[in-house]
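Student: With the sequence up front, the predicted model follows.
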Amino acid sequence: MQARFPSLKLRLGLIAYSLLWWVSLPAILIYLWRRGRRDPDYRAHLAERFGIYGAATKGAVWVHAVSLGEMRSATPLIRALLDRGETVITTHFTPAGRREAIREFAPEIAAGRVRALWVPFEYGFAYRRFLRAFAPKYGLVMEIEIWPRMIISCRANGTPLFMCNAQYPQKSYEKDAGGLRAELLRGFAGGFVKSEDQRARFAATGMPNLHVTGELRFDQPIPQAHLSAAATLRDVLRRGRPAITLTSVVAGEDALYIDMIRACPGVFFIYVPRAPERFDAVATMLADAGIKFARRSDMLDADLRLTGPAPDIDVLLGDSMGEMYFYLGLCDRAIVGGGFVTKGAHNIIEPLALKKPVIVGPHIWTIAYPAVEAIAAGVCTHVQTADALQQVVQRPPAITDAQISRFYTDHAGGVARTLAAIEKATGA
């Protein structure tokens, strides 16, 4: 028999969690104010974070995409939902996610078919207001975002809430086993998960109504304007050299990559930090290392055109958000950041979408699917050390476009599978 949800232990945990949010409210507001000095969007529309809105949009599909990566995962699915005549509300916690929704769906927002909002803070009253204002048909939480008050409020309101494009990395699964976080997963109405391994992990927590739907990022749209801009600049910047893009580089990896750049003088690099707050720090590190580089913001305009003569550089520092396909369009292959720190590597799908072979470091537990399959297919090289990375950069393995195309085709179709699963799970 299914255990009662929520258990007494979880109810007590939620009381402590709620108290923590109330006690922390001044600190949260100060954090938003300070972040707003550099990014005014943190301070904008603050009422939404407390469930206060203007006109409501009732009966829409609700998609929660906390930040930029989750929003990109959601984009092809939202397009498909719109094609079916749905109205969509998106919620976000970071400005990057909200801006991506506004950029991608500007015409639909103008037509009233999409609305981008801040997700409510974790207060019961804020979620009651949100659910009363919008009465969503159902909610889709992208990836593995676990917001206790969101889950409990939707369950109490009778709003079906599903995890979508969901994954449960092995380390997180082992850490959560038997704990309150794992129990919260039983509060979802179900999950649309990336692989059979993921399904088994979610099932072990007691999450109901599970469907294997694959990875939505294989279906995400590619901005052709970014590829055109890259094609125009590729020869100008590379000057006949092979080129490698370092994507989503995180703190703790910079010294390793900078040493690699200095050891490979015949290679052009495009260096893209994971977070905008790291742009200045990485620029300082490159300058201190004596590397000839230029910042994208200094040499290119908003349309990715040169603002002056092409500089003589060995590294282009990608100090912008939302232009990864441009940076990948410049290269022959990509190194995906995060793999040389224990927090784990980031998305390998964007390079593969452009038929760029991928290199990852030792820690791939965060992207086990599809990294394990990509390594087995020979389109992703898994290196364990800095020396091995340098050898692969200097003597890259032969990987054909046909290999990558076969792999990509084999794993595409997540949108169609997710739509079918939604229909089955909700009857919608």
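Tutor: Received it, and whenever you're ready, just let me know what you need.
Student: Please count neighbours and contacts with C-alpha atoms only from this point.
Tutor: Will do.
Student: any idea how far R98 is from P276?
Tutor: Look at P276 and R98: by Cα to Cα, to the nearest Å, they are 15 Å apart.
Student: swap in R239?
Tutor: From R239 to R98 the distance is 37 Å (Cα to Cα).
Student: Surely C164 and F192 touch.
Tutor: Yes: applying Cα atoms under 8 Å as the test, C164 and F192 come out as touching, 4.8 Å apart.
Student: all helices for the stretch 301-428 of the chain, in order.
Tutor: Ranges of helices in the stretch 301-428 of the chain, per DSSP state H, counting those that start in this stretch, are 324-329, 349-353, 368-376, 386-394, 401-411, 414-426.
Student: Use this one as the comparison:
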Amino acid sequence: MALFVYTSLCYLALPFGMVLHLLFIWRRPEFRAGFFQRYGWLPKKQHHPVLIHAASVGELNAIAPLINAIISHLKLPVLVTTTSVTGQARCQQLFAANDRVSWAFLPFDLGLANKLMLWRVKPRAVLLVETELWPNLIASCARKKIPTILVNGRLSERSAKGYARWPWLVAPMLQKITALLVQDQATAQRFLSLGAASNTVSVLGSLKYDLVMPDSYLDVTTMVAGGLCFVCGSTRSGEEASLLQAWSQLPARIEGTLVLVPRHPQRFEEVADLCQQSGLPWLRYTQVSKPSNAQIPSFIDSQQHSRRVLLVDAMGVLFDFYRRADVVFVGGSLADKGGHNPLEPATLGKPVLMGPNCFNFTQVCDQLEQVQALKVTTSAHLLKDMTALLIDPLLRESMGAAGAQLVNQQKGALARNLLFIEAVFEQALKE
């Protein structure tokens, strides 16, 4: 009954949703690709693949080692679905050379769209990453006896309170999931309190600690040469203004480049306006990335100011700037977005600075903070905390080393998840 009500509401909203969808893609051309995939018409490129849904870039980066392990160890093809355009672009970047991996957009959670997708793709299993819980998709898989597994599951206290408002829908949905493989005991307890069956919940640790950084990378040294490099990754609305203000007010002896990497490409122009208004010398990545660009020397050797700003208006190069960074600020944390993944810079041995809104990575941030690899700041204390890190090379070195050591100690969730998934697949074949 609960699912019927939910599905009926979805269909009642469908005409209005389609109009809004068309208006949205009219205003945002980058979202036009995969229009029919959003309604279930996915490509049939693989034979009975494992369907893995990772909403966006962060989830995809976390799950990439598991995707590679499923291909190499279990010898199974994989179809990766995403929700965001940036996630799709990252998927292509990671797996374009691997013919065992295909990708598409996940359909909206409509019964007919899910049925069409499952009929076309015929997945042998569906893996949902972190908090991607869709009632109709899970119910459709259960009816077809397709194993559905939540991998690298996480559930913040805030999200759990939201789900708790809909117990008539959430509890039956959780009970249809084959297994919930979660990151920590707190997440496990929250799923149990929402109605998940105790025999389906397993604490296997976070796959994010098994992050594999790509071997080959872009050399960005010439773009940030001279002085310190302060990289602000995955920044969100409101954060760039605070960072630019603090950067301009640092003590005169601190010289270098502030690198701003917005989370979403549609904000590049907005952030460019902020850079222009700051009064600091600045350039776009797409300007300085051209080998023959004559602006690079004048940008690096600028006499206007000892500190410069580089706006990275391109996707897929964040890790390359993390490698060059002396200090990393991880965005989405001054803004009330829950923060993005601090393990990416910590893996590279970089000291990490974040705002107070880290609820997407509560356990990870707590662990990094406990070993003094991460400093939590606020808008009011941003200038002070930036200064403390940028003037003290020994502090930066000790924080970076502590973070890298923690990541190495916490590795192993990948192997545990793979063993569990393999066992589920074998059981499904026997039934």
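Tutor: Happy to help now that I have it. Values in this document were obtained by computation on a predicted structure and should not be read as measured data.
Student: hmm, back to that, so R239 and R98 of the first structure - more neighbours on which side?
Tutor: Shown here are R239 of the first structure and R98; by other Cα atoms under 10 Å, R98 has more neighbours (25 against 13).
Student: check the fit of the one helix or strand the more buried one maps to onto the second structure and give the mean distance.
Tutor: Here R98 of the first structure, judged by DSSP states H and E, is contained in helix 95-104. In the superposition with the second structure, the average deviation recorded for helix 95-104 of the first structure is 1.8 Å (mean Cα distance after the TM-score superposition for the first structure).
Student: what about the aligned partner of I146 of the second structure in the first structure, how many residues close to it?
Tutor: In the first structure, the residue paired with I146 of the second structure is T159, using TM-score structural alignment. Counted by other Cα under 10 Å, the residues lying close to T159 of the first structure total 18.
Student: Nearest to the spatial middle of the first structure, which residue is it?
Tutor: Of all residues in the first structure, the one closest to the mean position by Cα atoms, centre = their mean is G69, 1.9 Å from it.
Student: Next up, the contacts around the aligned residue in the second structure for that one.
Tutor: Counting by TM-score structural alignment, G69 of the first structure lines up with G58 in the second structure. If a contact means Cα atoms under 8 Å, 6 or more residues apart in numbering, then G58 of the second structure has H340, N341 as its contacts.
Student: and if you look at T362 of the second structure?
Tutor: So T362 of the second structure contacts S156 (Cα under 8 Å, 6+ apart).
Student: And it, how far from A252 of the second structure?
Tutor: With Cα to Cα as the criterion, T362 of the second structure and A252 of the second structure are 35 Å apart.
Student: Check K208 of the second structure too.
Tutor: Distance, K208 of the second structure to A252 of the second structure, by Cα to Cα: 38 Å.
Student: Between the two, tell me which one has more neighbours.
Tutor: Set K208 of the second structure next to A252 and count neighbours by other Cα under 10 Å: K208 wins out with 27 against 10.
Student: Just give me the match in the first structure for the more buried one.
Tutor: Alignment note (TM-score structural alignment): K208 of the second structure maps to R217 of the first structure.
Student: For its match, which non-adjacent residue is spatially closest?
Tutor: Once flanking residues are discounted, R217 of the first structure sits nearest to S73: 5.1 Å by Cα to Cα, 6 or more residues apart in numbering.
Student: mind listing what's buried in the helix or strand that neighbour falls within?
Tutor: Element membership for S73 of the first structure (DSSP H and E) is helix 68-83. The neighbour-count check on helix 68-83 of the first structure (16 or more other Cα atoms under 10 Å) flags 68-79, 81-82 as buried.
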